[in-house]
Structure formats: structure tokens, C-alpha cells
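Peer 1: coords below, sequence missing:
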């Protein structure tokens, strides 16, 4: 596709991809008078480099508070894990970041937030789009297209000062086969979504995120007491599979992914009989579940 100008004059150039309705999103999601729900602001911009970078900057300079949501119709420098680039045509997906300041939760448990967000995204999309989704550890959203597993979304969490964390989400919604960045990518449309209207999809995901974040925060970040650990494991496509973990320092291990431990790490049982927890790295699924 040829790049489109993001000015207001061209916002309706692709009628299959209408713009988000920012006022309606704010009415549906933003807490009334500072009371009630988590979300305090929903800001929709036409184009930016990275919603994560922008929201981290706002948090650090004090212009954003907990519950701020920043959504972009187009990201020109979207980032995934390991500094991978994330690109998609304008208005073809949901690209947003949220600012969280977990209260009463030890920083040692903040590593659960990307996994919590994955559970929320999968829950919201299942309800609103009718798409069966699965989670690849630690932060990829998988859908099934033509009987094969494909990545349709990803999550990236970044610290924003001492007391805040920004979690970014990218979801391919209407990408067609000829628009996919790589053959292993997918989209909700290709997976047979009952709707690709991004407004109800975003509302569903943010409501699910608010619900799960509240449960986790009230439990002091305890993944077992909040039900997060069990729910994540139930929806994790990585468990029960033969995997290869490509680790920092050019090291890799192979074995069966057998559990997600209390720290959110993937536990791999190797042929040598060792159970090794992996907290960072790239996971390759070697065979179907």
C-alpha cells in the first residue's frame, strides 16, 4: 500500500478503515469526575512514532497520571520486544499504551503486568470479536488463520520513573494477506472476526484490562491469589510444547515448556532432567501442542 497523509482531509480515504470515535470512547471509558474506574483520559492522535515513548515522556514530565490511555491511528516507529519494529497501515489496527502506577504491589511483581495485559487482551477480543486467541510466552497474541498459528499482536512494558509503568499494545485488526509484514503474521480479520469495528474492540480490551488490573492490585500483585497465574497458564499456547529459548549472551536451551512460575518466568524441562526458569529471551515453538 502507498503511504497516506494523516491530515484530517484524508482521514476518510479508506472507508473500510474509519477513524476511531474519540469522544465516544471517552464517554464510555473515562471515570466520571475522577471517581470510579481506572481510565482518566483517552487521547487519540492521528500519527506518532511510538505511543509508548510518548506516554513514558508524559509520565516523566508529570503531564499524565495513572489511567491515561494514548491511542494512535498510525505508528511510524512502533516497537516490540528486543527492539523489533512494528509497522502497519493507518487505522488497520489498535495501537495504544496505558499508564499504570501499581499501589501496594512490590516492584518485584511488576513483571506480571505484560502477562496480565495479555490475558486482558485475549479476554476482550474473545468477547468482542469472537476470535479464539492464545498467548505465546511472554507477550505475543496468537490467532488461527487457515489452520495455522499466527501472531496478531504484541505487548511491550517500559518503566516510567520510579513509580510508574507504561504498557503498550499492538493488535492487527484489518490487515489483509498482502499487507502482512511477515508470512507468520495474522490479523483478526484473517482469523474470521465477527466484527473489525475498532471502537468496541478497544472498549472491550480496556474494560478487561481494568478488571484484571484491579484484581491483581487488590491482591498485592500476588499472581496466585488474584487468579492471574492460573488464567494465564490456561490460555498460554507455549505450555506443553517443545520449545527453544534463545537467551541473552548467544545461549539457547531446548526442552518442554512445563509451567509459568510465581515470578512469571517460563519453566523449561530439558532432556537432562533440569527444570530451568527463563525470565528473558525469545521462545521458538518447535512443534504444535
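Peer 2: That came through, no problem. Predicted, not measured: the structure shown is a model, and the values here were computed from it.

Peer 1: alpha carbons only for contacts and neighbour counts from here, please
Peer 2: Will do.

Peer 1: Which parts of this structure are helices?
Peer 2: 22-29, 51-60, 113-129, 198-218, 228-234 (DSSP state H).

Peer 1: Take the ones you listed and write them to JSON lines, including distance to residue 261 and mean neighbour count.
Peer 2: Below are the helices of the chain laid out as JSON lines (distance: least, Cα to Cα, whole Å; neighbours: other Cα atoms under 10 Å):
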{"stretch": "helix 22-29", "distance to residue 261": "33", "mean neighbour count": "14"}
{"stretch": "helix 51-60", "distance to residue 261": "27", "mean neighbour count": "21"}
{"stretch": "helix 113-129", "distance to residue 261": "12", "mean neighbour count": "23"}
{"stretch": "helix 198-218", "distance to residue 261": "16", "mean neighbour count": "20"}
{"stretch": "helix 228-234", "distance to residue 261": "8", "mean neighbour count": "18"}
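
Peer 1: for comparison:
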């Protein structure tokens, strides 16, 4: 078992001092001991009028959610589980599909800089670590009905041991021997990098080309060039080569001589043909 010294709680007061206005870019930041889902809780807060750039961090999620209704489970204080409320008045809603990809780029840059380990992205929203490219983080963006608001959730495995991993293909910063497994500097760096990337993206009204986001995502995406097996709900699976990410953030797959552009909502799973 890990002790409180090995998995200390986040320093909420210091985080707020560093990240909240007027010093930092965020309007509110709460650290709670336990919550079923940070995305669900922050979406409720958004409907109640919570401001843009509100952050909710949980030391433990009892019912964390990933994409396609997958669960996200980790022991208390073993990772980062957070959600950020964004009221994107500058960006047309048609471009909001780029948000989880943007966060993926931010995660890659943050973990690479602090962790000093190989990082990559699996389309659309998984952070892969190490030489074997195992999953260490996921991203879930959800639109909040009733206003121009999106809640972006991030789950990052930090100090999980092999016996604590939720699935065989997962990993953590500690398992990959990252240079930093201290959650406080990781969270500060992640949120600052997110602000920087968001400002650039919003200045370009969400345009993935002129903002540089499209190029940055393609640079980090390990899915490109792979032979992939794509599971589509209610359709036969698709096997082909992942050729590109288009300007809408869709994965372009060449299969049977035809190119298909697949959006996140179209796909249940994308896996390498020779992998898990």
C-alpha cells in the first residue's frame, strides 16, 4: 500500500495562488476529496452559472467516465482527475470537435517536458507513454446544453503500480520511470499549457490550420501510418491505413481503395491491426 507521504494530497491553496486571477488565467479552482465524476459535477455547476475557466479536481473519482461510456478508475491520489469549464464565445461550435485533440497536444507537451519520456497520441484522445506506447491518459469533452459551454475532462495515471492498472494495456508515469511524478507541478504545468494553447486557438477562432493545432496534432499522432482496425457501431469493422487527420479532426482511413473520414462519434474503437 502507498502511504500519505508517497501519495500526498494536492496543495489546493498553493494551486489556487498560482493559477487563479489576477496572477493566473483561471476563474475558480476547487480540489475535492471524492466525486462520482468531475465532468458531471462541473457540468452541473456550468448550468448553475459557473464562470469560464472554472477547474474541478478530484483526489478520487468513484464513477469516472471515458469516451464511449468506458469507466476510468484509479486509487485515490494516484493520478490527476480534473475537468475544465470553457465558455468558447470566440470559437464557432462546428470547431469544438478539435478541443479533445487540443488537450491531447497539451498533455503530450506537458508530460514530455516534465516526465522526460517518450509520448504520443492515439487518435482521438489517448496519451501513450514509453517504447511500448501504453495508455496513461484519456480525455472526454462534453457540450453543456443551454449555452456556449464545454466541459473537458482529463484523467492521467501518475503513480499507479502494475497491479493497480485498470486494464493490461495501460501504464502510468511511475511505471515508465518519468522524471516527475509529483502531481502539483504536473497540474500547474498542464493548466498553464492548456491556457496558452487555448488562447492561440481562440485568437484564430478555432481554425486548426492557422492556429497551428492541426500540424501539432499530426506531429504527435502515432495512429498515422498504421494499419488499423476500426469498430463502427452497427456496421462491419473497417481495416485500412490511417493516412491523415483532416481539418475537422477526423481520422482519414484508406480501406479497399477508398478514403473514409471518421469522426469521434462514428467510432467505437480504433486499434492497430497487429496490436491491442
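Peer 2: Received, thanks. Predicted model only: the values in this text are computed from it and were never measured.

Peer 1: Quick one: the helices of structure 1 as CSV, columns for distance to residue 189 of structure 1 too.
Peer 2: Compiled in CSV, the helices of structure 1 are given as follows (distance: least, Cα to Cα, whole Å):
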stretch, distance to residue 189 of structure 1
helix 22-29, 22
helix 51-60, 23
helix 113-129, 9
helix 198-218, 11
helix 228-234, 24
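
Peer 1: so which of these comes closest to residue 186 of structure 1?
Peer 2: Closest approach to residue 186 of structure 1 among the helices of structure 1 (Cα to Cα): helix 113-129, 14.3 Å.

Peer 1: So which other helices or strands are in contact with the closest one?
Peer 2: For helix 113-129 of structure 1, the elements it packs on are strand 134-136, strand 140-145, strand 148-159, strand 165-172, helix 198-218, helix 228-234, judged by 3 or more Cα pairs under 8 Å, 6 or more residues apart in numbering; DSSP states H and E.

Peer 1: Could you point out which of the ones you listed sits nearest residue 59 of structure 1?
Peer 2: strand 165-172 (8.6 Å).

Peer 1: so that closest one aligns onto which residues of structure 2?
Peer 2: Under TM-score structural alignment, the match for strand 165-172 of structure 1 in structure 2 covers residues 150-157.

Peer 1: about what we covered before: between the helices and strands packed on helix 113-129 of structure 1, which one is closest to residue 96 of structure 1.
Peer 2: strand 165-172 (5.5 Å).

Peer 1: could you say what helices and strands the closest one packs with?
Peer 2: So strand 165-172 of structure 1, by 3+ Cα pairs under 8 Å, 6+ apart, packs with helix 51-60, strand 93-100, helix 113-129, strand 148-159.

Peer 1: Same list, these, but as TSV with distance to residue 138 of structure 1 please.
Peer 2: Formatted as TSV, these follow (distance: least, Cα to Cα, whole Å):
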stretch	distance to residue 138 of structure 1
helix 51-60	18
strand 93-100	18
helix 113-129	6
strand 148-159	9
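
Peer 1: rewinding a little: pipe the helices and strands packed on helix 113-129 of structure 1 into TSV and attach distance to residue 115 of structure 1 per row.
Peer 2: As requested, those are arranged in TSV below (distance: least, Cα to Cα, whole Å):
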stretch	distance to residue 115 of structure 1
strand 134-136	9
strand 140-145	9
strand 148-159	9
strand 165-172	11
helix 198-218	11
helix 228-234	7
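
Peer 1: Out of the helices of structure 1, the one nearest residue 151 of structure 1 is which?
Peer 2: helix 113-129 (12.5 Å).

Peer 1: The closest one corresponds to what range in structure 2?
Peer 2: Residue span in structure 2 matched to helix 113-129 of structure 1, by TM-score structural alignment: 99-115.

Peer 1: So what touches the matching stretch?
Peer 2: Outside stretch 99-115 of structure 2, the residues that touch it by Cα atoms under 8 Å, 6 or more residues apart in numbering are 117-121, 124-127, 139-141, 152, 173, 178-181, 186, 189-190, 193-194, 197-198, 213, 216-217, 220, 249.

Peer 1: re the thing from before, for residue 54 of structure 1, which of the helices and strands packed on helix 113-129 of structure 1 is the nearest?
Peer 2: strand 165-172 (9.9 Å).
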